[in-house]
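1. Based on what follows, work out the 3D shape:
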Amino acid sequence: ITHRDLNAGISVTHAWLNCCSWFLNLLYHLTANDKTWDFGNKADPRYKKLMKAKENVQDIFAAVLGRRIDAADGTGHTGTSLTGNLAKRFFAGECRVLLYKIVKEPHLGHVKKLHLHFDVILRILSSKNHSIDMDKFGNLCTTTYVDVLTHFKWVDLTPTVHKVLAHATELISNNMCMGIGHLSEEGLEACHKIIRRFRVSWTLQTSDQANLKDLLKKLWLRSDPLFYSYRRVVRCPKCGLKGHRRNCPIYDEKLNQSESDIMVEDIFVDLE
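-> Got it, this is the predicted structure:
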C-alpha cells in the first residue's frame, strides 16, 4: 500500500463490513477446528464441515441480532444479509458474551480480545469531530495486529483488515488526528434505493439517455435546500434534540458504559 492509496482513504462502512466478514470467517474455522483459511470446493469434506460450523455460528448470533448474519439476502436483492448497522451490532458487547458458545480454550481469550479491539478501532475510525490520542490509538492497532499474527498464524488478512490495522493511524494523522466518519459512504449507498425507484417509476422511459437526464434533474431537485427543509425532522423523545433517538447523550449514564465505551473515551482527547 502506497501513500497514494492512503490518500484515497478507507471506506468507513465497508471497513465495518469487511472486518465483520473476516471475523466471522475466523469463527467458522475455529468452530470447525480447521486451520486452513479457504473453504475448498463443494466435493471436499472440509467444505461440508465448515458450512455446518457456519450454520452453528449464524444460529447463535441470530438470537441477539434478530436475523441470520452473513446469509443470503432474503429481500430479493443480490448479496448477503450483512449490513453496516448489523456489523456494528455484531462487534457490540451483546455479541461478545456469546463467543464462549462458539470458541473454546485456549483461543477464547484471544478471540474476545480481538473482538473488543476491532470494535474500538472501527468506532474511533468512524468517529466525527473528536481529537484522538495517536499514541494510544497506534499502540492499540499495533497490539491487535501482533495478536493476530501471533495467535492465528494460519489466517489470511484481507486488504481492508490490513489497511485498518496497519495504516489507520497514519490516515487519521493526515486528517488532523480526527476520525473520518464525515467521509462515510453511507449516504451514497442509501441513494442506490432512491435511484432504482426513480428510474423505474418517476423518470422518462423513452430512452436510456432521456431516463438518465430526467433522473439527474430530479436528484438535483431533491438536494435543493428549500425542498430539503421540508423533510420531517426526527427528534429524540427524551431531550427534543435532533441527530439521535436511541442513545441520548443527556440521559447516558456512565455506570452503564461497556468496556469498549471506556476504551473509546480514553483514546478521545477532547473527552478527558
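2. can we go C-alpha only for contacts and neighbour counts from here?
-> Noted.
3. other SSEs contacting the helix or strand containing residue 136?
-> Per DSSP states H and E: residue 136 is located in helix 134-151. Packing partners of helix 134-151 (3 or more CA pairs under 8 Å, 6 or more residues apart in numbering; DSSP states H and E): helix 108-125, helix 159-174, helix 259-267.
4. which of these sits most buried?
-> helix 108-125 (a mean of 21; mean count of other CA atoms under 10 Å).
5. roughly how far is it from the heart of the chain?
-> With CA atoms, centre = their mean, to the nearest Å as the basis, helix 108-125 stands 12 Å off its chain's centre.
6. residues making contact with it?
-> 12, 15-16, 19, 88, 91-93, 96, 99-100, 103, 137, 140-141, 144, 147-148, 151, 168, 172, 179-181, 260-261, 263-264 (CA atoms under 8 Å, 6 or more residues apart in numbering).
7. Quickly note the distance from residue 123 to residue 147.
-> Counting by CA to CA, to the nearest Å, the gap between residue 123 and residue 147 amounts to 19 Å.
8. repeat for residue 172
-> From residue 172 across to residue 147, the span is 22 Å (CA to CA).
9. and what of residue 112?
-> For residue 112 relative to residue 147 (CA to CA), the value is 12 Å.
10. what do you get for residue 70?
-> Counting by CA to CA, the gap from residue 70 to residue 147 is 25 Å.
11. mind checking the SS state of the residue of the chain most remote from its centre?
-> Residue farthest from the centre of the chain, counting by CA atoms, centre = their mean, is residue 206 at 40.2 Å. Using DSSP: H, G, I helix; E, B strand; the rest coil, the structure places residue 206 in coil.
12. Next, the structure of the following sequence, for comparison with the previous one:
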Amino acid sequence: MLLRSSEDDPTVINLVISTTDMARKDLATLKNITDKDGITYKVEHEIHDTMKELKLKKKWSGLGGADCIICEAKSIDWMNAEKIKLGFPITRTANSSIELYEILIFEGEGTIIKKPKDYDHRKGLTNQPLTSSDQHSITILHSYVNVLGWFLKVIYRCHASYECWIEKKTIEGEPIRRAKSVVRDMLKETTGLTLDQVAGANSRGGTTNDGNQDRRFFKSESHDFVVACVAEKYKGTINCLHKNLSVILRVLSSTKEVNCEKLRDITTETSLLIAEKLPWVSLNHTIHVVLHHSVELIQINNNWSIGSLSEEALESNNKFVRRYLEQFSRKMNPTDQLKDAMSRLIERSNPEILFHQRKFKNSPIL
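-> Next up, the predicted model:
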C-alpha cells in the first residue's frame, strides 16, 4: 500500500510500524467493552498480523539474509530427506530476532559484522528488527501465484529433460526456452490458460499468473493436460506432485477445521517426493512455508484453516489506494500523502457511509 518511492523512506516506515504496533498492544490489553447503553461485555481476542508480502516481512524483521523468516533452517536442508522427516518447527520470533540483534551489535561494537559462512551464528539477520510482531503467516493468494511459478519451472525442465535449476543464458539454456514456448502453447490449447507471460499493455505490469488462473491450473480438470506436458519418465512424479499441491493449496485457502495429521502426511509425502525424485530443483521461500510450516500455522489457529486470513480482500482494495494516492492526497511529502490516503480508506469503510452509498447506488434515479 505504500508508494514505491517511499518503501525505503524511514519516516513513512516508522509512522506505519509505530502506529500498528501501538494499536496492537492497546487491543491486546483490552478486556472489556462498554456499548452505548452502558452495558459492559468481557471479550477475549487474538490479533493476527498476517497480510504482508515477503519483501516487507524481511525488511521489518531485519532478516534480509535469512533463507526462511519463520524457522532457522537453511535452504539446503529443505531438500534433505532425513531433516524433512524430522520437520522444521517454527523457531523464529520477533523477540528472538531483537535479542540476537543486541548480541551482534555488542560483538560488533555498534554494527552487525557480516562474514562468509556465518549463518549458524548470525542466522541471516542483516538489520535491526523494526517491529515486535512475529512474521508467522502465509499469504494465500501469493502462495498460489508463487507455487504455480515454481511448478511451471519444474514442468519446463521435465518437458526438456533438463535436470538443472539454473537457466543459463548461453546456448546450453536453449532447451528451456524452447520448452517454455511449447508448454505454454500446449496448456493454452488444452486448458485455455494463458500462463507465465507478460501481462497486456493495459495492465500495470507483472505476468498473466493471477489468482483465477492459478486456481484453474490446480483443479482436477487441468490435471491430465498438465501431466501430458512432461517427458514420459517424469509423468508419475508430476502426476503425484500436481495432485498433492492442489489438495494442500485448497486446504490452506479453506475456512474449515483441518485434520492436521492427514495434512502433515501429505505435505511430508510431497516434500520427500521432490527431494528424492527431483533432487536438482530448488525450493523458494513460499513453497517451503507451504510444505513445511502450513500444518503448524493451522495448529496455532486452533486447527482451523487460514483461508479467512487471505489477503485477497486487501488486494482488491489496491485500485482505491492508487486512486487516493494519485488524486486525493497532498503531495508535499510521503507521510502526508499516506495519511490522506488512509483517511479516505477509513471514511470509505464507515458503515453509515456504506449504507448511504448502497442506497443511492440502487436508486432507480441513478
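13. one step back: make a markdown table out of the helices and strands packed on helix 134-151 of structure 1 and add distance to residue 84 of structure 1.
-> Listed next are these as a markdown table, based on distance: least, CA to CA, whole Å:
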| stretch | distance to residue 84 of structure 1 |
| --- | --- |
| helix 108-125 | 12 |
| helix 159-174 | 15 |
| helix 259-267 | 18 |
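14. so which of these gets nearest residue 187 of structure 1?
-> Proximity to residue 187 of structure 1 (CA to CA) singles out helix 108-125 among those, at 17.2 Å.
15. What range does the closest one cover in structure 2?
-> Under TM-score structural alignment, helix 108-125 of structure 1 corresponds to residues 235-252 of structure 2.
16. With structure 1 overlaid, how far apart is that stretch on average?
-> Its matched residues in structure 1 lie on average 0.8 Å from stretch 235-252 of structure 2 after superposition (mean CA distance after the TM-score superposition for structure 1).
17. what's the helix holding residue 136 of structure 1 aligned against in structure 2?
-> Counting by TM-score structural alignment, helix 134-151 of structure 1 falls onto residues 260-277 of structure 2.
18. Can you name the residues in contact with that stretch?
-> So stretch 260-277 of structure 2 is contacted by 79-81, 84-85, 237, 241, 244-245, 248, 281, 291-292, 295, 298-299, 303 (CA under 8 Å, 6+ apart).
19. if you set the cut-off to 7 Å instead, what comes out?
-> Residues outside stretch 260-277 of structure 2 that contact it (CA atoms under 7 Å, 6 or more residues apart in numbering): 79-81, 84-85, 241, 244, 291, 295, 303.
20. With structure 1 overlaid, how far apart is it on average?
-> Stretch 260-277 of structure 2: mean distance to aligned residues in structure 1 after superposition is 0.9 Å, counting by mean CA distance after the TM-score superposition for structure 1.
21. Could I get the buried residue list for that stretch?
-> Within stretch 260-277 of structure 2, the residues scored as buried using 16 or more other CA atoms under 10 Å are 260, 263-264, 266-275.
22. same question, stretch 22-34 of structure 2
-> residue 24.
23. May I have the distance across it, first residue to last?
-> Stretch 22-34 of structure 2 has an end-to-end distance of 21 Å (CA to CA).
24. again, but for stretch 81-93 of structure 1
-> Start-to-end, stretch 81-93 of structure 1 (CA to CA) is 20 Å.
25. Which residue numbers in structure 2 does it align to?
-> Under TM-score structural alignment, the alignment places stretch 81-93 of structure 1 onto residues 208-220 of structure 2.
26. most centrally placed residue in structure 2?
-> By CA atoms, centre = their mean, the mean C-alpha position of structure 2 lies nearest to residue 139, the distance being 3.8 Å.
27. What's the match for that residue in structure 1?
-> In structure 1, residue 139 of structure 2 lands on residue 11 (TM-score structural alignment).
28. go on, residue 180 of structure 2?
-> For residue 180 of structure 2, the residue aligned by TM-score structural alignment is residue 54.
29. now do residue 297 of structure 2
-> Matched to structure 1 by TM-score structural alignment, residue 297 of structure 2 sits across from residue 171.
30. where's its match relative to residue 126 of structure 1, distance?
-> For residue 171 of structure 1 relative to residue 126 of structure 1 (CA to CA), the value is 12 Å.
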